[in-house]
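Trainee: give the three-dimensional model of this entry:
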Amino acid sequence: MSYKITRRTDAVPYEAPGHYNMCPTRLHNPGDVNDGRITVGLSHFLPGGGCQFGSNMLESIYYIIEGEMELTTEHETTILHAGDSFHCGPGTQKAIQNNGSVSCQMLVILTKPGQA
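Mentor: Next up, the predicted model:
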């Protein structure tokens, strides 16, 4: 298959290790298209929800669609608002937390190192 359309009703919930008070949904996997390289998900964080401080071995982009998330890295803590994004390389230590009073929707894009 050379393309894939995912309808909002077809997003697949999955378990995300180290995450809490949230529902991650998978929109696209690398195997969905020929020579695919990216994983795309939409995560819904309840107030108080987040991810523990740690890293993964994937290049990552977080884009805030709605709400806000507190982002903590080894060097700083900042608030990401709707329309803000965060891009990090493999092995980057970080944590996120929804300290707001409304749910946050965050688009997550992941690639393996060395892939475009």
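
Trainee: contacts, neighbours, all on C-alpha from now
Mentor: OK.

Trainee: run a quick neighbour tally on Gly89.
Mentor: Neighbour count of Gly89, defined by other CA atoms under 10 Å: 17.

Trainee: so who does it touch?
Mentor: If a contact means CA atoms under 8 Å, 6 or more residues apart in numbering, then Gly89 has 58-60, 113 as its contacts.

Trainee: could you also give me the structure for this next sequence, so I can compare it with the first?
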Amino acid sequence: MHIVRFAEAPGYTAPGHHDMAMVRLQGREAGPSADLWIGVSVIAPGGGTTLSSSPQEKMYVALDGTLHVSNGENQVTLGKWDSCRIGGGEDRRLTNRTNSPVTVLLVMPLSADERQRGL
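Mentor: Here you go, the predicted model:
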């Protein structure tokens, strides 16, 4: 069993992300994981990500607030407890177009290299 208290979760930054506070709850620098990592992001009003992709799929859950998600062709609005899967290689842009913060849970597999190293 590996516990990470939210108040002690390590923060991280990612390219193409702005006006966001991000912490890892499990995996990578937050502790051992064979397959995935979990993070929480708080996106300030006007904040979000650029339109980009990665080889790994991503699962987003809106925990609080309203999140706008686009893959460059389609756009959806997620409310509390709504979720969205972005496939590996699929573009995605997250945007907070409201005047209140948005809290988002992210679940993402480790890269093949990370899985081989046993992170």
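
Trainee: out of the contacts of Gly89 of structure 1, which sit inside strands?
Mentor: Under the assignment DSSP state E, the contacts of Gly89 of structure 1 contribute 59-60 to strands.

Trainee: take the contacts of Gly89 of structure 1 and map them onto structure 2. Which survive?
Mentor: Compared against structure 2 with both residues aligned by TM-score structural alignment, their matches' CA atoms under 8 Å, those retain 58-60.

Trainee: contact partners for Thr103 of structure 2?
Mentor: 40-43, 62-65.

Trainee: can you tell me which of these has the most neighbours?
Mentor: Greatest neighbour count in the contacts of Thr103 of structure 2, by other CA under 10 Å, goes to Ile43: 26 neighbours.

Trainee: residue in structure 1 paired with that residue?
Mentor: Counting by TM-score structural alignment, Ile43 of structure 2 corresponds to Phe45 in structure 1.

Trainee: now its match: closest residue in space that isn't a chain neighbour?
Mentor: Using CA to CA, 6 or more residues apart in numbering and skipping the chain neighbours, the partner closest in space to Phe45 of structure 1 is Met22 (4.3 Å).

Trainee: could you report the neighbour count for Arg93 of structure 2?
Mentor: If you count neighbours by other CA under 10 Å, Arg93 of structure 2 ends up with 18.

Trainee: tell me who's in contact with Gly88 of structure 2.
Mentor: Taking CA under 8 Å, 6+ apart, we find Gly88 of structure 2 in contact with 53-58.

Trainee: strands of structure 2, start to end?
Mentor: 11-12, 17-26, 36-49, 58-64, 67-70, 75-78, 83-86, 93-95, 102-109.

Trainee: need those in CSV with distance to Met1 of structure 2, can you?
Mentor: Below are the strands of structure 2 laid out as CSV (distance: least, CA to CA, whole Å):
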stretch, distance to Met1 of structure 2
strand 11-12, 21
strand 17-26, 11
strand 36-49, 15
strand 58-64, 23
strand 67-70, 32
strand 75-78, 32
strand 83-86, 27
strand 93-95, 32
strand 102-109, 19
